[in-house]
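Colleague: Prediction below, plus the sequence it came from.
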Amino acid sequence: MSTETTAPSTSKVVLVTGASSGIGEATALRLASEGHQVVLGARRTARLEAVAERIRADGGRAGAVRLDVTDADGVRAAVDQIVTEHGRIDVIVNNAGVMPLSRLDALLVDEWDRMIEVNVKGLLHGIAAVLPHFRRQGGGHVVTVASVGAHEVVPTSAVYSATKFAAWAITEGLRLESDPGIRATTITPGVVESELAEHISDPEAQTAMKTYRRNAIPADAIARAISFALGQPADVDVNEIIVRPAAQR
């Protein structure tokens, strides 16, 4: 079915960043199956197009845009283009993130910088791009995908946890500063099946993560939480949902 399918009255226009795999892909698939117009953003365009085509083949509505969240101008241009094509943007799911864990004394400064660029500045770029449209529309929803690392620190997670605490704090600040029509939700996953752990270069962190990830839950568990937050009436703002494996303590 083409992207011209008639949208249900509850349909939202949703941008999902980091949508080429993991939580982002699962979120795009679920929201599209529920009738929303989804736009998938990430750097891996071939993966994006494959997911978008899967959605369209199942009767959903999806577009794809190459998106590097560290590029503020690029994020703003992508959001503006979505508004031009669809008349509005209702939701941004700020999901793009990296997790190259390491001890501080490993001195992997480039990896620290990358986490700050993607996990913190990337979130800010998304917020900056959508807020003018949300204010003009009189409403919108910012969803931040954080981590249980926002609430705990373990050896090798100091910088990662700092970026996720920052993500939580930024989203909470947005909630406090915004008019009631603009909602803000932090989704806080525990151990989830994803590619994040594959990019850990520090040997000690790699070993620890193999044990830590033995009880991972599917990415769709997080997508369901996002769907729940988006599906609430306009007078309900779900501020945070923590979702982790039952076996994770």
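Modeller: Perfect, thanks for sending it.
Colleague: From here on, just use CA atoms for contacts and neighbour counts.
Modeller: Fine.
Colleague: State whether residue 144 is indeed within a helix.
Modeller: No: counting by DSSP: H, G, I helix; E, B strand; the rest coil, residue 144 falls outside a helix, being strand.
Colleague: which residue ranges form the helices in this protein?
Modeller: 22-33, 45-57, 72-86, 109-115, 122-137, 158-177, 203-212, 220-230 (DSSP state H).
Colleague: which of those helices is buried the deepest?
Modeller: helix 22-33 (a mean of 24; mean count of other Cα atoms under 10 Å).
Colleague: Enumerate residues external to it that contact any of its residues.
Modeller: Contact with helix 22-33 is made by 16-19, 37-40, 51, 55, 58-62, 95-96, 193-195, 219-220, 222-224, 226-227, as judged by Cα atoms under 8 Å, 6 or more residues apart in numbering.
Colleague: Pipe the helices of the chain into TSV and attach distance to residue 184 per row.
Modeller: Output for the helices of the chain, formatted as TSV (distance: least, Cα to Cα, whole Å):
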stretch	distance to residue 184
helix 22-33	17
helix 45-57	26
helix 72-86	18
helix 109-115	22
helix 122-137	10
helix 158-177	5
helix 203-212	30
helix 220-230	9
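Colleague: Relative to residue 100, which of those helices is closest?
Modeller: For residue 100, the closest of those is helix 109-115, at 6.4 Å, according to Cα to Cα.
Colleague: Pasting the second one now:
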Amino acid sequence: MARILVTGASSGLGRDTAEALADDGHDVVLHVRNRARLTGEESTARWEGVVIGDLAKPDEIRAVARQAAAFGRFDTVIHNAGVLRSPDVTTVNIVAPYVLTALMEKPDRLIHLSSSMHRTGSTDLQKLAAGTAGYDDTKLWVTTLALALASRWEGVTSHAVDPGWVPTRMGGPGASDDLAAGHQTQVWLATHEDVVPRTGGYWYHRQVQTPHLASRDEDFQAQLIRALESHTGVTLD
């Protein structure tokens, strides 16, 4: 069985992903923003552990990395946490997965939640430092990060997943995609060996899709990593 960290897992797709993995017998460590997101003993009994921290706050991102390190090396890390309309969209959607990935011991597998909206994202990385990025920009950047990591670290697979427009709190009740399908690709990528391509895929409902061309551009990948290193002061080995 695998040890798996799921960020943003108090509700929505993150909780669905964590519960499916736990049901399959995996050792799941849950990340939640604060203790108030945990509701009673039943919420914690099935997990190997819980790490707590607000991924909108740089110091707490680092604290989450330290808490996670106490569990040892993870087989899989699923960067599920995200916000849609918030002043914290840049920090939560791209800075947090970057910093956690850079500070934690390398897992076997990395899975990053993207969105079809990444296709309208901007390659203007000045928005990162200025704090003017929109949701679509951050999802282009996290997709680019996922695909950059796919070729950067030997032995580590990295994928991006579009879970679809699903009726979670973020997606809203009018979302037209299938809620169950929203987490199944992440669970499959986290635990199965018969994944083709083995790394560097952009997935929607277990099918490979074509992402924004910039996300596969090696020059833009390098520019993004340099921008993140400068913005955070954290180097990606």
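Modeller: Sure, I can see it. Predicted model only: the values in this text are computed from it and were never measured.
Colleague: Which residue, other than its chain neighbours, is closest to the residue nearest in space to the middle of the second structure?
Modeller: Relative to the mean C-alpha position of the second structure, the nearest C-alpha, by Cα atoms, centre = their mean, is the one of residue 79, at 1.9 Å. What sits nearest to residue 79 of the second structure in space, not counting adjacent residues and going by Cα to Cα, 6 or more residues apart in numbering, is residue 112, at 4.8 Å.
Colleague: what's the counterpart of the one you found in the first structure?
Modeller: Under the alignment (TM-score structural alignment), residue 112 of the second structure pairs with residue 144 in the first structure.
Colleague: need the contact list for that match.
Modeller: Here residue 144 of the first structure is in contact with 93-95, 123, 167-168, 171, 184-187 (Cα under 8 Å, 6+ apart).
Colleague: Run a quick check on residue 95 of the first structure versus residue 20, I expect a contact.
Modeller: No: with contact defined as Cα atoms under 8 Å, residue 95 of the first structure does not count as touching residue 20 (10.6 Å).
Colleague: Residue 45 of the first structure contacts residue 53, correct?
Modeller: No: Residue 45 of the first structure is beyond contact range of residue 53, at 12.0 Å (criterion: Cα under 8 Å).
Colleague: Among the helices of the first structure, which comes closest to residue 11 of the first structure?
Modeller: helix 22-33 (9.4 Å).
Colleague: Onto which residues of the second structure does the closest one map?
Modeller: Counting by TM-score structural alignment, helix 22-33 of the first structure corresponds to 12-23 in the second structure.
Colleague: quick one: the top strand by length along the first structure to the second structure mean distance?
Modeller: Secondary structure assigned by DSSP state E gives strand 182-189 as the longest strand of the first structure. With mean Cα distance after the TM-score superposition for the first structure, strand 182-189 of the first structure departs from the second structure by a mean of 0.9 Å once superposed.
Colleague: which bit of the second structure covers that strand?
Modeller: Under TM-score structural alignment, the match for strand 182-189 of the first structure is residues 156-163.
Colleague: my read: residue 51 of the first structure touches residue 20, true?
Modeller: Yes: counting by Cα under 8 Å, residue 20 is a contact partner of residue 51 of the first structure at 7.1 Å.
Colleague: so who does residue 97 of the first structure touch?
Modeller: Contacts of residue 97 of the first structure (Cα under 8 Å, 6+ apart): 18, 115, 118-119.
Colleague: repeat that for 10 Å
Modeller: 17-18, 69, 114-120, 122-123, 145-146, 160, 163-164, 196 (Cα atoms under 10 Å, 6 or more residues apart in numbering).
Colleague: I'd like to know how far the equivalent of it over in the second structure sits from residue 71 of the second structure.
Modeller: Using TM-score structural alignment as the criterion, residue 97 of the first structure maps onto residue 82 of the second structure. Look at residue 82 of the second structure and residue 71 of the second structure: by Cα to Cα, to the nearest Å, they are 23 Å apart.
Colleague: repeat for residue 27 of the second structure
Modeller: On the measure of Cα to Cα, residue 27 of the second structure and residue 71 of the second structure end up 10 Å apart.
Colleague: Next, show the common contact partners of those two.
Modeller: 3, 5, 48-49.
Colleague: Type out the PyMOL command that picks the buried ones from the residues you listed.
Modeller: In PyMOL, a selection of the buried entries from those looks like this (16 or more other Cα atoms under 10 Å):
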select buried, resi 3+5+48+49
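Colleague: Count the neighbours of the closest residue to residue 244 of the first structure other than its chain neighbours for me.
Modeller: Ranked by Cα to Cα, 6+ apart and with sequence neighbours excluded, the top spatial neighbour of residue 244 of the first structure is residue 190, at 4.1 Å. Residue 190 of the first structure has 22 neighbours, counted by other Cα atoms under 10 Å.
Colleague: Likewise for residue 73 of the second structure?
Modeller: 16.
Colleague: what do you get for the one 10 residues further on?
Modeller: For residue 83 of the second structure, the count of nearby residues is 16 (other Cα under 10 Å).
Colleague: Surely it and residue 114 touch.
Modeller: No: under the criterion of Cα atoms under 10 Å, residue 83 of the second structure is not in contact with residue 114, lying 11.4 Å apart.
Colleague: list the residues that contact both of the two?
Modeller: residue 93.
Colleague: Would you mind getting the average deviation of the match of helix 22-33 of the first structure from the first structure?
Modeller: Stretch 12-23 of the second structure sits 0.5 Å off on average (mean Cα distance after the TM-score superposition for the first structure).
Colleague: No further queries at this time; thank you.
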